[in-house]
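>>> below is the sequence, then the predicted model.
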Amino acid sequence: MRQRTVLIEHHAPLPDAAREFYAMACAQLARQALDLGLSAEWQRFADPAGPRHPLDDADAYISEGNVLAVGTV
C-alpha cells in the first residue's frame, strides 16, 4: 500500500478557470447549507456571479488536499 497527498493552493486573484470552478462548487455547498438552515453568511457564496462574492476578495485563498492511495493484493 502506498499513498501520495497533493496540496493545491490558490491565492487571489484567482485564474479564470479556478474562479469559475470554485464559484460553482461554492454555490452548490451554499445551497445545501441554506437548505439546512445554516448561517445566512452562506448567501454570499450562492450566486457565482454575485458582486460581493468572497472569491473576488483581495484576500481570497483556497486550499484543497487530494490523496491517491494504491494497494495491491
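Cool, got the structure.

>>> rest of the way, CA atoms for contacts and neighbours
Will do.

>>> list the buried ones in stretch 16-31?
Using 16 or more other Cα atoms under 10 Å as the test for burial, stretch 16-31 gives Arg19, Tyr22, Ala23, Met24, Cys26, Ala27, Ala30, Arg31.

>>> so which of these comes closest to Ile8?
Set against Ile8, the nearest of the buried residues of stretch 16-31 by Cα to Cα is Tyr22 (12.5 Å).

>>> please compare the first structure with the one that follows:
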Amino acid sequence: MSITSQEEKLLYALARMVDQYLRTYDGEWDRDGTLDSMAMGAGESAILALVEYGMMEDATENRIMGRWTDAGKKLLLS
C-alpha cells in the first residue's frame, strides 16, 4: 500500500504511542509478541488503524490485539 508523507508521519506517531503504552499479552515489552489493547477503546482503534495500513497484523483473541509486521517495525526505526 502506498502512503503519503503526511500519512507516514501520522502512522509513525500512532505506532510510537502503541509501542510505548501497549504491552504484549503476557505483560512484557516485546515487538515480536502480540500487543494487547487491554480493552481500551483508544488502544483498540490504534491497533485496527495500524492493521489497516499493514503496520500490524490482527491477532485478536478475546479482545482486539495485534502483532507488528516487518513494515511496522521498520516504521518504528525511522
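Nice, I can see it. Bear in mind that the values here come from a model prediction, so they are computed numbers and not experimental data.

>>> can you give me the TM-score here?
The TM-score (TM-score structural alignment, normalised by the length of the first structure) is 0.36; 38 aligned residues with a Cα RMSD of 3.2 Å.

>>> got the contact list for Phe21 of the first structure?
If you count contacts by Cα atoms under 8 Å, 6 or more residues apart in numbering, Phe21 of the first structure has none.

>>> distance of it from Arg4 of the first structure?
24 Å (Cα to Cα, to the nearest Å).

>>> next SSE after the longest helix seen in the first structure?
Ranked by residue count and defined by DSSP state H, the top helix of the first structure is helix 16-35. For helix 16-35 of the first structure, the following helix or strand on the C-terminal side (DSSP states H and E) is helix 43-46.

>>> so which bits of that following helix are buried?
By neighbour count on 16+ other Cα under 10 Å, the buried set for helix 43-46 of the first structure is Arg44, Phe45, Ala46.

>>> let's have these in a markdown table, adding distance to Val67 of the first structure.
What follows is the buried residues of helix 43-46 of the first structure, written out as a markdown table (distance: Cα to Cα, whole Å):
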| residue | distance to Val67 of the first structure |
| --- | --- |
| Arg44 | 30 |
| Phe45 | 26 |
| Ala46 | 28 |
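
>>> pick out whichever of these sits closest to Ser63 of the first structure.
Using Cα to Cα, these come closest to Ser63 of the first structure at Phe45, 16.5 Å.

>>> count the neighbours of Glu8 of the second structure for me.
Glu8 of the second structure: 14 surrounding residues under other Cα atoms under 10 Å.
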